[in-house]
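S.K.: sharing a model that was predicted from the sequence below.
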Amino acid sequence: MLVSESRPTFDAGSAEPEAIKAIPLRRPGRWIAAIVVVVLVALFIYGAATNKAYGWDTYAKYLFDKRISAAAWVTLQLTVLAMVIAIVLGVVLAVMRLSPNPVLRSAAWAYLWLFRGTPVYVQLVFWGLFPSLYKSIDLGIPFGPQFAHFDIQTLSAAFTFAMIGLGLNESAYMAEIVRAGINSVGEGQSEASTALGMSWSQTIRRTVLPQAMRVIIPPTGNELISMLKTTSLVTAVPLSTELYGVARDISGTNFQPIPLLLVAMTWYLAITSILMVGQFYLERYFSKGASRKLTTKQLEALAKAQGLGAPQTGGGAV
């Protein structure tokens, strides 16, 4: 907010009024709050840096330890693979929820009810006990030919079931995100596709989903980051080769849990930062056409085409 020092005066011999000298309002409260925040942050940093209980020497020793970096790679693999399962299955479930077939709608609703209504830690414990329930899985016709045989006991059970458990749980949330994105597309788009002779499935795949990506991408990026942090719960499977599990095992041998927790937090923050950068560029790619800035040349060409003459210099938003 600006406060004028004096009223503008007009000179009869001048075509323009005298310029207003504007003085910005002073806001001491904002500066005081900013100073308080800076002082508190500085005090915390100084206190943490001088506190020997943090074990900064141990932190520096294990920050780039081969076991920690290998565990970070396992965590990243687990995150990406589980998220791929969640996205693919989430799209299928969202389409089923919107399907005119009542059986598909009911099956999708029951799936979401089950996986959203139970804690992810409990689900991971169940998947850890899955080899105790089934020794092998045979796919085929009862009393007929078998198409596939899976020996559960020979699988890399911990990693595989942790990935499946995380993916199935996350797919229930991704289904709602995709469904919200599909519902954000105007009905006119579906009507136009139907008028062109497309079936319902073709309309979803070719018309609705590509336009819904602008709404789907931001929450999907958030879910990916959340998935990265949720991998710390796979100790319930049990899987101890991921980042938190390895840091916990190391701290169990040197009896210094605080610096090892700081090491794990640093790696989580580093991976999260990379994922946030990727999310930013992905959002910008899919938001093309929603709003854009026009350069001076584009504005001049647009004005010339409309017969309005050359506009003032400077870009503008359309």
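M.R.: Nice, I can see it.
S.K.: from now on I want contacts and neighbour counts done on CA atoms only, so please keep to that.
M.R.: Noted.
S.K.: against which helices or strands is the strand or helix carrying residue 188 packed?
M.R.: Applying DSSP states H and E as the criterion places residue 188 in helix 187-195. In terms of contacts (3 or more Cα pairs under 8 Å, 6 or more residues apart in numbering; DSSP states H and E), helix 187-195 is packed against helix 200-203.
S.K.: contact partners of the helix it packs on?
M.R.: Residues outside helix 200-203 that contact it (Cα atoms under 8 Å, 6 or more residues apart in numbering): 190, 193-194.
S.K.: narrow those to just the buried residues.
M.R.: By neighbour count, with 16 or more other Cα atoms under 10 Å, these hold 190, 193 as buried.
S.K.: which stretches of the stretch 1-150 of the chain form strands?
M.R.: 2-4, 22-24, 136-140, 146-151 (DSSP state E, counting those that start in this stretch).
S.K.: output those strands as a markdown table; include the columns distance to residue 124.
M.R.: Putting the strands of the stretch 1-150 of the chain into a markdown table (distance: least, Cα to Cα, whole Å) gives the following:
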| stretch | distance to residue 124 |
| --- | --- |
| strand 2-4 | 59 |
| strand 22-24 | 58 |
| strand 136-140 | 19 |
| strand 146-151 | 20 |
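S.K.: so which of those strands is nearest residue 70?
M.R.: Closest approach to residue 70 among the strands of the stretch 1-150 of the chain (Cα to Cα): strand 146-151, 27.7 Å.
S.K.: list the helices and strands the closest one packs on?
M.R.: Judged by 3+ Cα pairs under 8 Å, 6+ apart, strand 146-151 is in contact with strand 136-140.
S.K.: so for stretch 281-289, what gets flagged as buried?
M.R.: Buried residues in stretch 281-289 (16+ other Cα under 10 Å): 283, 286-287.
S.K.: all the helices of the stretch 51-200 of the chain, in order from the start?
M.R.: Remark: helices assigned in the stretch 51-200 of the chain by DSSP state H, counting those that start in this stretch are 56-62, 66-97, 102-116, 120-128, 130-133, 157-183, 187-195, 200-203.
S.K.: select, out of those helices, the one closest to residue 36.
M.R.: helix 56-62 (27.1 Å).
S.K.: give me the residues contacting that closest one.
M.R.: By Cα under 8 Å, 6+ apart, helix 56-62 touches 49, 68, 259-260, 262-263.
S.K.: got a winner among these for most neighbours?
M.R.: Most neighbours among the contacts of helix 56-62, by other Cα atoms under 10 Å: residue 260, with 30 neighbours.
S.K.: here comes the other one, which I'd like you to weigh against the first:
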Amino acid sequence: MNIITDYPDLWRDALVGTLVLFFGGAVIALILGVIVGAMRVSPIPVARAVGTVYVNWIRNTPLTLVMFFFAFCVPLLLPGRANFLVLAVWALGIYTATYVAETIRSGINTVPVGQAEAARAIGLTFGQVMSLIVLPQAARSVIPPMMSVFIALLKNTTVAAGFSVVNLGNIRAEMSENGENQLLTIVWVMVFFVVMVLLLAWLQRVLENRWRVAR
């Protein structure tokens, strides 16, 4: 435990950085992913085309390149001092949103088409059909794959370490400079990630049980 108790500020900053990257990226990914997922099944051809291009373009681009674009290209486009933590959050959110969108789309496809047709027959708009009829039912089936997406997001936060963003991914280098055992540092980083993943798995079970009762 000395490797943690001797450097409490370093571990605290690294853990906070990881949590900020995760929760910030998750919020962006969830909001943007739901919008893009709805666009993917929209009856409007232009909306479907934009959603398809976005998903295929971003999802097939390595996260490192997306992070590179936000770290080095976006600051050139926006005036003022760049906040690399904020840019990394946006990079993670925009990248993960493609997987959220596909998960949402697969959940929407599990809802019987007749329900959407019946809702449109009584005069509901596409937005009302999605928000009131389709998405609430789709949410029940997408909880396990959605949690897998967020677990992947949590692990992807370490990519930001290569762009000077403090998180658990770059604490090994800090410990190395202080002469600490790098292998032991990596083991503790693994412990932190395992605990966080187990918490997400617990949240998944809670949500699944709650939705199962709601049925």
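M.R.: All right, it came through fine. This is a predicted model, so every value here is computed, not measured.
S.K.: after superposition, what is the TM-score?
M.R.: After superposition, the two chains reach a TM-score (TM-score structural alignment, normalised by the length of the second structure) of 0.92; 213 aligned residues with a Cα RMSD of 1.6 Å.
S.K.: got the buried residues of stretch 281-289 of the first structure as a markdown table, with secondary structure and distance to residue 73 of the first structure columns?
M.R.: Converted to a markdown table, these look like this (DSSP: H, G, I helix; E, B strand; the rest coil; distance: Cα to Cα, whole Å):
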| residue | secondary structure | distance to residue 73 of the first structure |
| --- | --- | --- |
| 283 | helix | 25 |
| 286 | helix | 28 |
| 287 | coil | 31 |
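S.K.: and the helices of the stretch 51-200 of the first structure, which is most packed in?
M.R.: helix 157-183 (a mean of 22; mean count of other Cα atoms under 10 Å).
S.K.: that one to helix 102-116, inter-axis angle?
M.R.: Here the directions of helix 157-183 of the first structure and helix 102-116 differ by 120 degrees (axes from the mean of the first three to the mean of the last three Cα atoms, to 10 degrees).
S.K.: list the contacts of the spatially most central residue of the second structure.
M.R.: By Cα atoms, centre = their mean, the mean C-alpha position of the second structure lies nearest to residue 26, the distance being 3.9 Å. Residue 26 of the second structure sits next to 93, 96, 150, 153 when contact means Cα under 8 Å, 6+ apart.
S.K.: what's the farthest-apart pair in the residues you listed?
M.R.: Going by Cα to Cα, the pair spanning the contacts of residue 26 of the second structure furthest: 93 and 150, at 10.5 Å.
S.K.: aligned against the second structure, show me the partner of residue 279 of the first structure.
M.R.: Using TM-score structural alignment, the equivalent of residue 279 of the first structure in the second structure is residue 204.
S.K.: what's the separation between the nearest residue to residue 211 of the second structure once chain neighbours are set aside and residue 46 of the second structure?
M.R.: Distances taken as Cα to Cα, 6 or more residues apart in numbering place residue 140 nearest to residue 211 of the second structure, at 6.1 Å, with adjacent residues excluded. According to Cα to Cα, to the nearest Å, residue 140 of the second structure stands 29 Å off from residue 46 of the second structure.
S.K.: now check the first structure for the residue matching residue 57 of the second structure.
M.R.: When the first structure is aligned by TM-score structural alignment, residue 57 of the second structure is paired with residue 114.
S.K.: go on, residue 137 of the second structure?
M.R.: Matched across to the first structure, residue 137 of the second structure falls on residue 211, judged by TM-score structural alignment.
S.K.: coming back round to it: and of the buried residues of stretch 281-289 of the first structure, the nearest to residue 207 of the first structure?
M.R.: Looking across these and measuring by Cα to Cα, the closest to residue 207 of the first structure is residue 286, at 14.4 Å.
S.K.: tell me the contacts of the closest one?
M.R.: Residue 286 of the first structure neighbours (Cα under 8 Å, 6+ apart): 213-214, 217.
S.K.: mapped onto the second structure, which of those residues hold?
M.R.: Counting by both residues aligned by TM-score structural alignment, their matches' Cα atoms under 8 Å, the second structure reproduces these contacts from the contacts of residue 286 of the first structure: residue 214.
S.K.: mind putting the strands of the stretch 1-150 of the first structure into JSON lines with mean neighbour count and distance to residue 200 of the first structure?
M.R.: Below are the strands of the stretch 1-150 of the first structure laid out as JSON lines (neighbours: other Cα atoms under 10 Å; distance: least, Cα to Cα, whole Å):
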{"stretch": "strand 2-4", "mean neighbour count": "11", "distance to residue 200 of the first structure": "57"}
{"stretch": "strand 22-24", "mean neighbour count": "11", "distance to residue 200 of the first structure": "59"}
{"stretch": "strand 136-140", "mean neighbour count": "12", "distance to residue 200 of the first structure": "31"}
{"stretch": "strand 146-151", "mean neighbour count": "11", "distance to residue 200 of the first structure": "31"}
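S.K.: right, and the helices of the stretch 51-200 of the first structure - which one's nearest residue 245 of the first structure?
M.R.: helix 66-97 (8.2 Å).
S.K.: give me the number of residues near residue 61 of the second structure?
M.R.: 12.
S.K.: roughly how far apart are it and residue 68 of the second structure?
M.R.: Distance, residue 61 of the second structure to residue 68 of the second structure, using Cα to Cα: 11 Å.
S.K.: ok, now residue 175 of the second structure?
M.R.: 25 Å.
S.K.: next: residue 150 of the second structure.
M.R.: When distance is defined by Cα to Cα, residue 150 of the second structure is 21 Å away from residue 68 of the second structure.
S.K.: and residue 248 of the first structure, what does it touch?
M.R.: Here residue 248 of the first structure is in contact with 257, 260-261 (Cα under 8 Å, 6+ apart).
S.K.: what strand or helix carries it?
M.R.: Counting by DSSP H and E, the element that carries residue 248 of the first structure is helix 243-254.
S.K.: in the second structure, what range does that helix match?
M.R.: Under TM-score structural alignment, the match for helix 243-254 of the first structure is residues 168-179.
S.K.: straight-line length of that stretch, end to end?
M.R.: 18 Å.
S.K.: one step back: to which residue of the first structure is the residue nearest to the centre of the second structure aligned?
M.R.: Using TM-score structural alignment, residue 26 of the second structure pairs with residue 83 in the first structure.
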